[in-house]
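**Q** Got a predicted structure plus its sequence, pasted below:
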Amino acid sequence: MKKRSVAILFGGVSSEYEVSLVSAASVIRNTPADRYDVTMVGITRDGRWRRYTGPVELIEQDRWADSSYVQPAFVSPDRGHHGLVVPNESGCEIVRLDAVFPVLHGKNGEDGTIQGLFELAGIPYVGCGPLSSAVCMDKAVTHTILAEAGIPQARWQTVLTRDFRQENFAALEGRLRGALGYPMFVKPANAGSSVGISKAHGPDELRAALALAFQHDCKAVVEEFIDGSEVESAVLGNDQPVVSVLGEIVPCNEFYDYEAKYQNDATELHIPARIPDETAALIRETAARAYRALGCSGLTRIDFFVKRDGTGIVLNEPNTIPGFTSISMYPKLMAASGVPYSELIDRLFTLAIERMAQTSTEV
């Protein structure tokens, strides 16, 4: 069987640059070499695209861009190229691609921007389309759509930068306290990996939390605190998505922040989650409904809270390009569901190609 030519993108202009490097290294190592020829493409912190031909270890160490293994390259929006353009002394080399896996977390990676480029280029890509990517990236929009779909969520409020700067803070604090109560979570509307998220127990912490969130986005989402266990699901597929067994997270910190996710081995992961079978079934059914309501395709990790008082479940948030590191929940959950890492990568590329073919037929 002829190998497919694929590209794996990493890095990017995002606060989640470092996580992308580690995720991409895992994806590269687990892409079946007998089925795929892999081209590695890195995007520097300041947005320069480079084809990379060196050891995978240098990606993890963030030494890839300063090596002798890089040369300028970029994805062409011209469908005649259908791939990567690599300028050289004699002109340009065209690397035709069958599919791309953008292992790009956060802004410019899972917010619909890079997906729009691949749509223009006609190149199949792993993950959700431009609209669903943007919808799932913006927590306020996600809340709005899920509310319309009747999916249970935490109570929430949106705060814009101008609200924080221009509105009397006492009035703002009163509005949020009255709607949500303390403690409350403050999140940048457009960020992932728990970057910029704080738990506020009072007015002073709320002010600091909003200031931190606005370092990452011009819009913040403030949510009520849900006292519950954190349970995650992995969803895979296009028109007929399947939901994995569930995993439970017991964070080492007060909540599942960036350190607990990527830097502290004390965080506990339980697969399957330690919840009743009927609760697990409800979460899996709700995850599939949310996946369809948000227009997802390819893959998404969907996170929930199971309330400790036994009153039900709450959808926390979706993540359209979840972590793919060796300790990340998405590949772990799929492996526990009978889809080992290498097979998962193969399925994701296949789903990407099928989705683009279906879209082209419909057009």
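**A** Yep, that arrived. The structure presented is a predicted model; accordingly, all values stated were derived computationally and were not measured. Numbers count the residues shown, from 1 in each chain.
**Q** only C-alpha atoms for contact and neighbour calcs from this point on.
**A** Fine.
**Q** To what extent is the closest residue to A280 other than its chain neighbours buried, counted in neighbours?
**A** Using C-alpha to C-alpha, 6 or more residues apart in numbering and skipping residues adjacent in sequence, the residue nearest A280 is L246, 7.1 Å away. Per other C-alpha atoms under 10 Å, the neighbour tally for L246 reads 27.
**Q** Ok, C252 next?
**A** C252 - counted by other C-alpha under 10 Å - has 16 other residues nearby.
**Q** And the helices in the stretch 151-300 of the chain?
**A** Assigned helices in the stretch 151-300 of the chain, in chain order: 161-166, 169-180, 203-213, 258-262, 277-293 (criterion: DSSP state H, counting those that start in this stretch).
**Q** Compare those and give me the one nearest W49.
**A** helix 258-262 (25.7 Å; C-alpha to C-alpha).
**Q** Show me the contact partners of the closest one.
**A** With C-alpha atoms under 8 Å, 6 or more residues apart in numbering as the test, helix 258-262 has contacts from 19, 193-195, 251-253, 266-267.
**Q** which residues in the stretch 51-200 of the chain form strands?
**A** 70-72, 74-75, 83-88, 91-96, 99-102, 156-160, 184-188, 198-200 (DSSP state E, counting those that start in this stretch).
**Q** Of the ones you listed, which is nearest I8?
**A** strand 99-102 (4.9 Å).
**Q** Does anything pack onto the closest one? Which helices or strands?
**A** strand 4-11, helix 341-362 (3 or more C-alpha pairs under 8 Å, 6 or more residues apart in numbering; DSSP states H and E).
**Q** Can you tell me which of the ones you listed is most buried?
**A** Highest mean neighbour count among the helices and strands packed on strand 99-102 (mean count of other C-alpha atoms under 10 Å): strand 4-11, with a mean of 24.
**Q** got the angle between that one and strand 91-96?
**A** 110 degrees (axes from the mean of the first three to the mean of the last three C-alpha atoms, to 10 degrees).
**Q** Show me the one of the helices of the stretch 151-300 of the chain that comes nearest L315.
**A** helix 277-293 (8.2 Å).
**Q** Against E148, how distant is the nearest residue to G83 once chain neighbours are set aside?
**A** In space, and not counting its chain neighbours, G83 is closest to R96: 4.4 Å by C-alpha to C-alpha, 6+ apart. With distances taken as C-alpha to C-alpha, to the nearest Å, R96 is found 42 Å from E148.
**Q** now T361
**A** Distance from T361 to E148, by C-alpha to C-alpha: 30 Å.
**Q** And for A260?
**A** Applying C-alpha to C-alpha to A260 and E148 gives a distance of 32 Å.
**Q** A further structure is provided below for comparison with the first:
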Amino acid sequence: MKISIGLLFGGASEEHIVSINSARAILQALQIGNNLCKYNVIPIYIQRNGVWISGKIAEQVLQTKQALPLVLLKKEEKFQLWQFPTEVNQIDVWFPVLHGPNGEDGTIQGLLKMMQTPFVGTSVLGSAIGMDKIVMKTIFSQAGFPQVKYLTLEYSKLFSNAQYYSQLCNDIRTNLGYPCFIKPANLGSSVGVSKVSSHDELEIALKNAASYDNRIIIEEGIIARELECGVLGNDIPKASVVGEITFESDFYDYKAKYKDTSSKIHIPAQLPNHIIEKIQQMAINAFTTINGRGLSRVDFFYIEGTQKIFINEINSFPGFTESSMYPELWIKTGLEFHELVDKLIELALK
């Protein structure tokens, strides 16, 4: 009998459209070769308002490549937020193709664990660590990973206390310098990230980040190559080849990732063998540090002149679109897209 896959996508985060595109690519992979004989796919779309929808509407979202207008709830229908489509009972393995808050932060993983159904990807703790950059950096620091200098803050405290803001400005000037990067602690795809080149740009960048998350991280800006490595597995994970991203924009923001054709992926990255091996081992170590499962993409900064490597972040469910780095890394490592999707389901079942 075929294994029923619950393809869960959409969600309430700012990465809603990225999720749809990732799910569309995975659906196509599940309809290729042996996968077509092995799996029965049940698409379930989570609207931005949290309502779960299956059937023709979910299929239509994947076909149109974009979010549909909300199927709004009437007041007396609010209970539907906690009522799942009947197809949920048929699902053998969940494939939660969700990025950002409520999808990649342990929230959905906790729900799926309560359903007592296997799911692709890292469980609750690892997902929460990977999503929250402040917690992640704290744990990576404790584990001894080299990182660029950074500061953290709660935006709600920032302008209620003049001394707090003054001290922050002094800390940035003294410890980080300009340029620096302002990021919301809980978000992906570079949403809400700003490059700040002077004190005059600071307040606007903080407000932009705070529109997504009250907790904010400020990172030192360095001139470095941006490298990424995929990890695949459970207890004995393996690392992919190392890839590099180059871009013409000021930094690798959302537009550069998904819209700018000048951004390029180079796989494999041209690096000395000992640097490649070090990055691959660091990627595996980062994965095991957060108790990763299934997949992750680990991002690094590499300063060529000094051969210093800094870990930037780990993504417990990276972008899975046709042009995303994670599947491309594994294709160049020798695992085709549809084989990678099949392997992830196998790891979930294990």
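**A** Now that the structure is in, tell me what you want to look at. Quantities reported herein were computed from a predicted structural model and do not represent experimental measurements.
**Q** Spatially central, which residue of the first structure would that be?
**A** Against the mean C-alpha coordinate of the first structure, by C-alpha atoms, centre = their mean, the closest residue is I321 at 3.1 Å.
**Q** So what does that residue match up with in the second structure?
**A** Counting by TM-score structural alignment, I321 of the first structure corresponds to F317 in the second structure.
**Q** Count the neighbours of the residue nearest to its match when sequence neighbours are not counted for me.
**A** Among residues not flanking F317 of the second structure along the chain, S296 sits closest, at 5.9 Å (C-alpha to C-alpha, 6+ apart). Using other C-alpha under 10 Å, S296 of the second structure has 27 neighbouring residues.
**Q** Give the aligned equivalent of G243 of the second structure in the first structure.
**A** Match for G243 of the second structure (TM-score structural alignment): G247.
**Q** My read is that that match contacts M329, right?
**A** Yes: G247 of the first structure lies in contact with M329 (C-alpha atoms under 8 Å); the separation is 7.4 Å.
**Q** between the two, what contacts are shared?
**A** Common neighbours of G247 of the first structure and M329 (C-alpha under 8 Å, 6+ apart) are E232.
**Q** if I look at the alignment partner in the second structure of the residue nearest to G83 of the first structure, how far off is S4 of the second structure?
**A** Applying TM-score structural alignment, one finds that R96 of the first structure aligns to Q90 in the second structure. Going from Q90 of the second structure to S4 of the second structure by C-alpha to C-alpha gives 7 Å.
**Q** A210 of the second structure too?
**A** Counting by C-alpha to C-alpha - A210 of the second structure and S4 of the second structure are separated by 40 Å.
**Q** before we move on, what about S323 of the second structure?
**A** 27 Å.
**Q** Q270 of the second structure too?
**A** Counting by C-alpha to C-alpha, the gap from Q270 of the second structure to S4 of the second structure is 41 Å.
**Q** which one among the contacts of helix 258-262 of the first structure gets closest to E167 of the first structure?
**A** The nearest one, if we look at these relative to E167 of the first structure and count by C-alpha to C-alpha, is V195, at 25.2 Å.
**Q** ok, how many other residues are close to that closest one?
**A** When neighbours are counted by other C-alpha under 10 Å, V195 of the first structure comes out with 19.
**Q** Who's the closest spatial neighbour of it, skipping the chain neighbours?
**A** Per C-alpha to C-alpha, 6+ apart, closest to V195 of the first structure is Y258, 6.2 Å.
**Q** Now which residue in the second structure aligns to the one you found?
**A** Using TM-score structural alignment, Y258 of the first structure pairs with Y254 in the second structure.
**Q** now swap in D277 of the first structure and tell me
**A** Using TM-score structural alignment, D277 of the first structure pairs with N273 in the second structure.
**Q** picking that back up, touching, the residue nearest to F317 of the second structure and F287? I think so.
**A** Yes: at 7.0 Å, S296 of the second structure counts as touching F287 under the criterion of C-alpha under 8 Å.
**Q** Now for the two: what residues contact both?
**A** 231, 314.
**Q** Start and end of stretch 320-336 of the second structure, how far apart?
**A** End to end - C-alpha to C-alpha - stretch 320-336 of the second structure spans 13 Å.
**Q** Show me what it is in contact with.
**A** 18, 21-26, 228-230, 240-243, 265, 267-268, 297, 318-319, 337, 340.
**Q** If we use 7 Å, what do you get?
**A** The contact list for stretch 320-336 of the second structure (C-alpha atoms under 7 Å, 6 or more residues apart in numbering) reads 21-22, 25, 230, 240-241, 243, 267, 297, 318, 337.
**Q** How about stretch 120-132 of the first structure?
**A** Contacts for stretch 120-132 of the first structure (C-alpha under 7 Å, 6+ apart): 76-79, 82, 98-102, 112-113, 115-116, 118, 294-299, 320-321, 348-349, 352-353, 356.
**Q** mind checking how far that stretch is from the chain centre?
**A** 14 Å (C-alpha atoms, centre = their mean, to the nearest Å).
**Q** Where does it end up in the second structure?
**A** Against the second structure, stretch 120-132 of the first structure falls on residues 114-126 (TM-score structural alignment).
**Q** Enumerate the positions of the matching stretch that are buried.
**A** Under the neighbour-count criterion of 16 or more other C-alpha atoms under 10 Å, stretch 114-126 of the second structure has 118-126 buried.
**Q** Ok, stretch 42-61 of the first structure next?
**A** Buried residues in stretch 42-61 of the first structure (16+ other C-alpha under 10 Å): 42-44, 49-53, 56, 59-60.
**Q** and that stretch, how far out from the chain's middle?
**A** 20 Å.
**Q** Tell me, how many residues neighbour the counterpart of L153 of the second structure in the first structure?
**A** Counting by TM-score structural alignment, L153 of the second structure lines up with V159 in the first structure. Neighbour count of V159 of the first structure, defined by other C-alpha under 10 Å: 21.
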